[in-house]
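> Here's a sequence, model it:
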Amino acid sequence: MTTNLGASDGRLRWGILGTGLIAGLQTQDLLENGFIVQAVGSRTMDASQRFSQKFGIPTAHESYAQLVADPSVDIIYVATPHPFHHEHALLALNAGKHVLVEKPFTMNAREAREVIDLAQQRGLVALEAMWTRFLPHMVRIRQIVADSKLGQLRKVVASHNQSLPTDPRHRLNALELGGGALLDLGIYPVSFAVDLLGTPSSIQASGAMTVTGVDRQTATIFQYPTGEQAMLDCELDAPGANRAVIIGTEGWIDIESVWYTPTSFTVYDRMDNVLERFEQSVTGRGMQFQAAELEQLIQTGRTQSDLLPSAQSIAIMELLDEIRRQIGLRYAADRI
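Model prediction:
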């Protein structure tokens, strides 16, 4: 596997589909690390031009269809609200473009399978933009676990709690826009647990809902066939420490706040002696590493990432589907 340094050689050109907050964050990290952002597309020319002017992007398109049809674009970053990821990923793939699809990958596992199936049929890359997976501290943590420095893994504990807008009209609180803590925040600890422990054999989930019908907070326990557990929680209207802990029979790792962003961690042995201290300096927010992974896949002729395979993105959506079933959270896409 090639080393991901979070930079680009400038041979591939990006198109940004959507002009919201997350699109801006990804674009800034791309530009600061040598990636070529060639075009942007929005629902209106006005929004597209504002975005292109802000970031110095050469081409502004007045529709998503025009963006994906642009022959000067190789990769589309899908950054629209959750319910549109499926539609816009398929749009780009059908136009022959590789896609980096913002998380949650889709609204449910059915939609995820459709995106992955089309990408495989077309020989294209469809990578989930779970940026945490590709950060340097996560790469090092996987190495430590693989080298059995913690002994046998027993438990993963991770939280993602934030104090976010409570306006019922805000996307985060709107059922029709895929709102709720689970898909925006809970997906981070869920993906983290799957990364380290794999797919659980059983799930226990509990949630509390807002007046708009989305989950305000959700707590989940993953149980594994040989006894491992993951204890995961998320909340959208109250802040928290946002740390994570990995516990093994011979030691443990304390990942500092905010664990899913570029941060530091400490490895302890079973007597709490420090075995390793990891610190890092990352340019920008750290979203360039997922983009570099996608470019490396294309340039090496691969369509599957070792760090986040397509099958695992589908499996994560299946877990989120089951958690939602248990807490009673349903979206329009579930009834199609």
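
> rest of the way, CA atoms for contacts and neighbours
Noted.

> Centre of the chain to the helix or strand containing residue 290, how far?
When elements are assigned from DSSP states H and E, residue 290 belongs to helix 288-299. Its chain's C-alpha centre and that of helix 288-299 lie 14 Å apart, by CA atoms, centre = their mean, to the nearest Å.

> Next, the buried residues of that helix.
288, 289, 290, 291, 292, 293, 294, 295, 296, 297, 298 (16 or more other CA atoms under 10 Å).

> Counting by contacts, list what the host helix or strand of residue 320 packs against.
Assigning secondary structure by DSSP H and E places residue 320 in helix 310-327. Packing contacts for helix 310-327, counted by 3 or more CA pairs under 8 Å, 6 or more residues apart in numbering; DSSP states H and E, involve helix 109-122, strand 126-129, helix 187-197, strand 202-209.

> Which among the ones you listed is found nearest to residue 163?
Closest to residue 163 of the helices and strands packed on helix 310-327, according to CA to CA: strand 202-209, at 15.4 Å.

> so what secondary structure elements neighbour that closest one?
Right, strand 202-209 is packed against strand 215-223, helix 310-327 by 3+ CA pairs under 8 Å, 6+ apart.

> Could you say which one of those comes nearest to residue 140?
Nearest of the helices and strands packed on strand 202-209 (CA to CA): helix 310-327, 20.0 Å.

> Can you point out the buried residues in that closest one?
So for helix 310-327, counting by 16+ other CA under 10 Å, buried means 310, 312-324, 327.

> now swap in stretch 59-66 and tell me
Buried, per 16+ other CA under 10 Å, within stretch 59-66: 59, 60, 61, 62, 63, 64, 65.

> Find the helix or strand that the second one is a member of.
This points to residue 60. Per DSSP H and E: strand 59-61 holds residue 60.

> Can you name the residues in contact with that strand?
Contact partners of strand 59-61, identified using CA atoms under 8 Å, 6 or more residues apart in numbering, comprise 38, 39, 40, 41, 42, 45, 48, 49, 52, 67.

> Could I get the buried residue list for stretch 51-59?
51, 52, 57, 59.

> repeat for stretch 209-224
Quick answer for stretch 209-224 (16+ other CA under 10 Å): 209, 213-224.

> Span of that stretch from start to end?
End-to-end distance for stretch 209-224: 28 Å, by CA to CA, to the nearest Å.

> Just checking the distance from it to the centre of its chain.
The answer for stretch 209-224 is 18 Å, by CA atoms, centre = their mean.

> List of residues touching that stretch?
168, 173-175, 179-182, 186, 199-208, 229-237, 323, 329.

> Near the nearest residue to residue 67 once chain neighbours are set aside, how many other residues are there?
Nearest residue to residue 67 in three dimensions, chain neighbours excluded: residue 41, at 5.3 Å (CA to CA, 6 or more residues apart in numbering). Other residues near residue 41 come to 27 when the count uses other CA atoms under 10 Å.

> please give me the structure for this one as well, since I'd like to look at both together:
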Amino acid sequence: MTAPVRLAVIGCGRIAQIAHFPALEKADGIELVAVCDPAEDIARAVATRYAVPAAYSDPRQVFDDPTIEAVLVAAPDRFHHTLAADALTAGKHVLVEKPLCSTVEQARELVDLVDRTGLVLQVGAMKRHDAGMQFARRFVTEELGQVRTFTAWYRIGDLRAGIEATLFPRVYADAGVRQVEAGFKADRSRYLLATHGAHIFDTVRYLAGEVTSVVARHRDDGTDQAWQIILITDTGAIGTVSLTVDVPGQPSEGIEVFGSDGTVRVDTHFPFYRRASTVHAYSAGRTVVPELVDGDAYERQAEAFAATVRSGGRPVPDVRDGLAAVDLIDAVAQAAETGREIRC
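Sure, this is the predicted structure:
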């Protein structure tokens, strides 16, 4: 049998505690051997909860540990580039939370570093590992024909907080750290565009193709933020993306792709329901709605990462996919700020 990948998690904050640790506990092919967080009490608490043998407060302790093969970078976005680069330099494979990093320049540096080291870097756009999304990808490739147009939406409703309170486990947190992070998120529009745009733009590329042109408008109503975007792909398909945050109502996410021979609609559920996306795929006079029961995309992405580390091949999504998502985030921001069409 193949030995499990010995993994350390760097960053024990909210996303790590609510998503990654529960997934890693179940994932095949992974042995969680260390956690690391600058707040020592948080690192120790998480290590105790998940019976992890080592709790570090300095990432260098992870990078210097020869028994650790790979790291999951779950620290805030602004640390992704440095931590991923240091891990690769230390000979560790990397699974890094989306977005890959904060700037296009940083993303290009990571592309170069992956090429030089030959190590695995997988971006944590976990929706590529959603079983419904993967079904839709196969349908687009095999039955939909030429992609002609698409519409995608990503809506964070104001009911999300109550849903999270019901679904999430207790989260160990440091009040001082939360206050610092709130300061970095004060540029609300840029933060929301990056953290949520990383998902929807990756989904667009996954199902509709490479984007070559962007037109965007942004509306700022304080806590409510909205972007309406027109995208053109390299094959000439025309699509729209609606990204709205903290609007009244339920969260909602999905994409509908129209081709020459068929149509597919993907409705993606809030990930902590642990449900695969609901898919309606139409071609040749019939609609298929697959029944998909494996619904933990975070677990599936960890297992895919471990399989790539052990068996080789291209991680999904890889560092170049991460670069493309950051490039699209930047292009949408430029288009909204200038009112011009931006070429990608």
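
> Okay, helices next: where are they in the second structure?
Counting by DSSP state H, the second structure has helices at residues 14-15, 21-26, 40-49, 59-63, 80-89, 104-117, 131-142, 160-167, 175-184, 188-208, 297-311, 319-338.

> I'd like these as a markdown table, with distance to residue 71 of the second structure appended.
Output for those, formatted as a markdown table (distance: least, CA to CA, whole Å):
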| stretch | distance to residue 71 of the second structure |
| --- | --- |
| helix 14-15 | 15 |
| helix 21-26 | 12 |
| helix 40-49 | 15 |
| helix 59-63 | 8 |
| helix 80-89 | 7 |
| helix 104-117 | 14 |
| helix 131-142 | 24 |
| helix 160-167 | 26 |
| helix 175-184 | 22 |
| helix 188-208 | 21 |
| helix 297-311 | 11 |
| helix 319-338 | 15 |
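
> looking at those, which is closest to residue 270 of the second structure?
helix 160-167 (9.0 Å).

> now the alignment partner in the second structure of residue 87 of the first structure: how far from residue 6 of the second structure?
Taking TM-score structural alignment, residue 87 of the first structure has residue 82 as its aligned residue in the second structure. Between residue 82 of the second structure and residue 6 of the second structure the computed distance is 21 Å (CA to CA).

> out of those two, which sits in the busier spot?
residue 6 (17 against 13).

> Which residue comes closest to that one once chain neighbours are left out?
residue 31 (4.9 Å).

> how about the counterpart of residue 140 of the second structure in the first structure, what does it touch?
Matched across to the first structure, residue 140 of the second structure falls on residue 145, judged by TM-score structural alignment. Residues near residue 145 of the first structure by CA under 8 Å, 6+ apart: 151, 153.

> Residue 266 of the second structure -> the first structure?
By TM-score structural alignment, residue 266 of the second structure lines up with residue 255 in the first structure.

> wait, doesn't the residue nearest to residue 67 of the first structure sit right on residue 17?
Yes - judged on CA atoms under 8 Å, residue 41 of the first structure makes contact with residue 17 at a distance of 5.2 Å.

> and the aligned residue in the first structure for residue 41 of the second structure, what does it touch?
Using TM-score structural alignment, the equivalent of residue 41 of the second structure in the first structure is residue 46. Residues in contact with residue 46 of the first structure (CA under 8 Å, 6+ apart) are residue 62.

> rewinding a little: residues in the second structure matched by the strand holding residue 60 of the first structure, start to end?
Going by TM-score structural alignment, strand 59-61 of the first structure lines up with residues 54-56 of the second structure.

> Relative to the first structure, and after superposing, what's the average distance for the matching stretch?
Mean deviation of stretch 54-56 of the second structure relative to the first structure after superposition (mean CA distance after the TM-score superposition for the first structure): 0.7 Å.

> any idea which of the helices and strands packed on helix 310-327 of the first structure is most buried?
strand 126-129 (a mean of 28; mean count of other CA atoms under 10 Å).

> ok, average deviation of that strand from the second structure?
By mean CA distance after the TM-score superposition for the first structure, the fitted strand 126-129 of the first structure averages 1.0 Å away from its aligned residues in the second structure.

> from the chain's centre, how far out does that strand sit?
8 Å.

> counterpart of that strand in the second structure, which residues?
Using TM-score structural alignment, the residues of the second structure aligned to strand 126-129 of the first structure are 121-124.

> ok, and what's touching the matching stretch?
93-100, 114, 301, 305, 315-319, 321-322.

> re earlier: do you know which of the helices of the second structure lies nearest residue 287 of the second structure?
Nearest of the helices of the second structure (CA to CA): helix 131-142, 11.6 Å.

> and the closest one with helix 297-311, angle?
Relative orientation of helix 131-142 of the second structure versus helix 297-311 (axes from the mean of the first three to the mean of the last three CA atoms, to 10 degrees): 60 degrees.

> list the buried ones in helix 131-142 of the second structure?
Buried, per 16+ other CA under 10 Å, within helix 131-142 of the second structure: 131, 132, 133, 134, 135, 136, 137, 139, 140.

> Any chance of a markdown table for these, columns distance to residue 342 of the second structure?
Below are the buried residues of helix 131-142 of the second structure laid out as a markdown table (distance: CA to CA, whole Å):
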| residue | distance to residue 342 of the second structure |
| --- | --- |
| 131 | 33 |
| 132 | 32 |
| 133 | 28 |
| 134 | 30 |
| 135 | 32 |
| 136 | 29 |
| 137 | 27 |
| 139 | 30 |
| 140 | 27 |
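
> hmm, back to that, which residues in the second structure does the helix holding residue 320 of the first structure align to?
Counting by TM-score structural alignment, helix 310-327 of the first structure corresponds to residues 319-336.

> next one: stretch 98-110 of the first structure
So stretch 98-110 of the first structure sits over residues 93-105 in the second structure, by TM-score structural alignment.

> Start and end of that stretch, how far apart?
For stretch 93-105 of the second structure, the end-to-end distance is 21 Å (CA to CA).

> Then stretch 151-165 of the second structure?
First-to-last distance for stretch 151-165 of the second structure - CA to CA - comes to 31 Å.

> And for stretch 292-310 of the first structure?
17 Å.

> how far out from the middle of the chain is it?
The answer for stretch 292-310 of the first structure is 15 Å, by CA atoms, centre = their mean.

> Could you tell me how many residues sit around the corresponding residue of the first structure for residue 11 of the second structure?
Aligned by TM-score structural alignment, residue 11 of the second structure pairs with residue 18 of the first structure. Close neighbours of residue 18 of the first structure, defined as other CA under 10 Å, add up to 24.
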